[in-house]
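> no sequence on hand, only this structure:
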């Protein structure tokens, strides 16, 4: 089997890879990822889905369509309609335009299009090194998170972490906490600056996973403190019993 045959990717794998690359590029350009795979619901019926919801530095919210290949007229129309239904600005991340008609339509509708490189030329050895280093870095990040001593948190901060850990989206988290999404995003920025949540955790899946780890650590810490308190009480009771027994003699 030739190397290029072994490396053939399914359409789903290619799309997931494109989505990961798109998330990375958006974050590098200053966007804050709000949600991924957001359902579009009208009168209780799901009518579509947006790949990425992101917020720019000015506070504008974008509904972003990700394409593993080139975007055509139909894809541009879909991205535009989805954004309008969500009352957001449209954006597309793809590997270029399928034809001039697609380019003209995107320009006419004012849709920003981020074009990815169509081919990544990487030697086998370079690819192995890149993948190994990425895995090592990811494992190192999570081991550091698991092994460090939990920070002392305010009750409000604990409440936010618990909501993050038990929600399916940032929007749901904000609703559970009874606060606007904008306020929740400010709290997340504060958490990063305080070191509660690592700066590298920007995707919702990473934020949720870290919140779950932190909540578990807080629970363990609280349980240990309760056990220590109980042990202290037991030791005091034993001391009183010994004194009482000694006095009886």
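Perfect, I can see it now. For clarity, every value in this text was computed on a predicted model and none was experimentally measured.
> only C-alpha atoms for contact and neighbour calcs from this point on.
Noted.
> need the three-state assignment for residue 168.
Counting by DSSP: H, G, I helix; E, B strand; the rest coil, the backbone at residue 168 sits in coil.
> the protein: strands as residue ranges?
Under the criterion DSSP state E, strands of the chain are mapped to 32-42, 45-55, 61-66, 89-94, 113-115.
> where do the helices of the chain begin and end?
Using DSSP state H, the helices of the chain run over 3-6, 11-28, 73-85, 100-109, 124-147, 155-166, 170-177, 181-194, 204-248.
> A further structure is provided below for comparison with the first:
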């Protein structure tokens, strides 16, 4: 739970600094094997993308090395969000390896209770978005799109199931967001989870109607 809270806080802090969250929970794969995961991918105002490691505590030397290696595998710039450095060795290594470090201690003073409230607010926001999306349950074409997303591992897989191009799927999703049927979700993994929740709810409601 603490790690999830840290990621949510990091997203808000980075957004406030002008970064755009592009994706979350990115698997790091080497020769077909998953060897780790980056917490976030963010993009700055100039279009540079960073693989972000979020630390619940302070950044150590090993954390600096991990961030550098993970970013290199992903072909991105390295960044760490942490509550400062564990020691001067970690600071020196980060500077030497070009790892950008965002120190939460320099930006916010927040207790665990405050962190809980931040996440609570985020959860409430998600629930409101979910409630707004419930009207999609009555739209057959919308549900067909959501079912394809829920059952696919990527945009291309979902588009293939629907018999349309990835570009066309993107246009459909854009229209659904403008109509507040879908919230502004970042990353396919989150979109798939949201779609799966709506599809599951629809199926449960259909089961309840069976005499």
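Sure, I can see it. Everything numeric in this text was worked out from a predicted model, so none of it was measured.
> mean neighbour count and distance to residue 35 of the first structure for the helices of the first structure - can I get that in JSON lines?
JSON lines is the format used below for the helices of the first structure (neighbours: other C-alpha atoms under 10 Å; distance: least, C-alpha to C-alpha, whole Å):
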{"stretch": "helix 3-6", "mean neighbour count": "8", "distance to residue 35 of the first structure": "33"}
{"stretch": "helix 11-28", "mean neighbour count": "16", "distance to residue 35 of the first structure": "11"}
{"stretch": "helix 73-85", "mean neighbour count": "18", "distance to residue 35 of the first structure": "14"}
{"stretch": "helix 100-109", "mean neighbour count": "15", "distance to residue 35 of the first structure": "24"}
{"stretch": "helix 124-147", "mean neighbour count": "12", "distance to residue 35 of the first structure": "21"}
{"stretch": "helix 155-166", "mean neighbour count": "17", "distance to residue 35 of the first structure": "13"}
{"stretch": "helix 170-177", "mean neighbour count": "18", "distance to residue 35 of the first structure": "6"}
{"stretch": "helix 181-194", "mean neighbour count": "15", "distance to residue 35 of the first structure": "11"}
{"stretch": "helix 204-248", "mean neighbour count": "14", "distance to residue 35 of the first structure": "6"}
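> quick revisit: right, so the strands of the first structure: which one is the most enclosed?
With neighbours taken as mean count of other C-alpha atoms under 10 Å, the strands of the first structure reach their highest mean count in strand 61-66, at a mean of 26.
> so how far is residue 189 of the second structure from the aligned residue in the second structure for residue 33 of the first structure?
Using TM-score structural alignment, the partner of residue 33 of the first structure in the second structure is residue 22. Here residue 22 of the second structure is placed at a distance of 11 Å from residue 189 of the second structure (C-alpha to C-alpha, to the nearest Å).
> what's the spacing between residue 132 of the first structure and residue 72 of the first structure?
36 Å.
> what sits against residue 127 of the second structure?
Neighbour list for residue 127 of the second structure: empty [criterion: C-alpha atoms under 8 Å, 6 or more residues apart in numbering].
> can you rerun that using 10 Å?
The contact partners of residue 127 of the second structure, by C-alpha atoms under 10 Å, 6 or more residues apart in numbering, come to 121, 133.
> what does residue 148 of the second structure give?
154-155, 157-162, 192, 195-196, 199.
> tabulate these (CSV), appending distance to residue 148 of the second structure.
Listed next are these as CSV, based on distance: C-alpha to C-alpha, whole Å:
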residue, distance to residue 148 of the second structure
154, 10
155, 9
157, 8
158, 5
159, 8
160, 9
161, 6
162, 7
192, 9
195, 9
196, 9
199, 10
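> the residues you listed: which two are farthest apart?
Using C-alpha to C-alpha, the two most remote members of the contacts of residue 148 of the second structure are 160 and 199, lying 18.7 Å apart.
> just to revisit the earlier point, now the helices of the first structure in CSV, with distance to residue 55 of the first structure?
Formatted as CSV, the helices of the first structure follow (distance: least, C-alpha to C-alpha, whole Å):
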stretch, distance to residue 55 of the first structure
helix 3-6, 38
helix 11-28, 10
helix 73-85, 13
helix 100-109, 20
helix 124-147, 25
helix 155-166, 19
helix 170-177, 12
helix 181-194, 10
helix 204-248, 13
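> residue 3 is in contact with residue 55 of the second structure, correct?
Yes - in this structure, residue 55 of the second structure is within contact of residue 3 by C-alpha atoms under 10 Å, at 7.5 Å.
> related to what we said a few turns ago, residue 12 of the first structure is nearest to which of the strands of the first structure?
Judging the strands of the first structure by C-alpha to C-alpha, what sits closest to residue 12 of the first structure is strand 61-66, at 12.2 Å.
> so how far is residue 154 of the second structure from residue 49 of the second structure?
Taking C-alpha to C-alpha, one finds residue 49 of the second structure at 20 Å from residue 154 of the second structure.
> same check on residue 147 of the second structure?
Going from residue 147 of the second structure to residue 154 of the second structure by C-alpha to C-alpha gives 13 Å.
> what's the answer for residue 6 of the second structure, then?
Counting by C-alpha to C-alpha, the gap from residue 6 of the second structure to residue 154 of the second structure is 27 Å.
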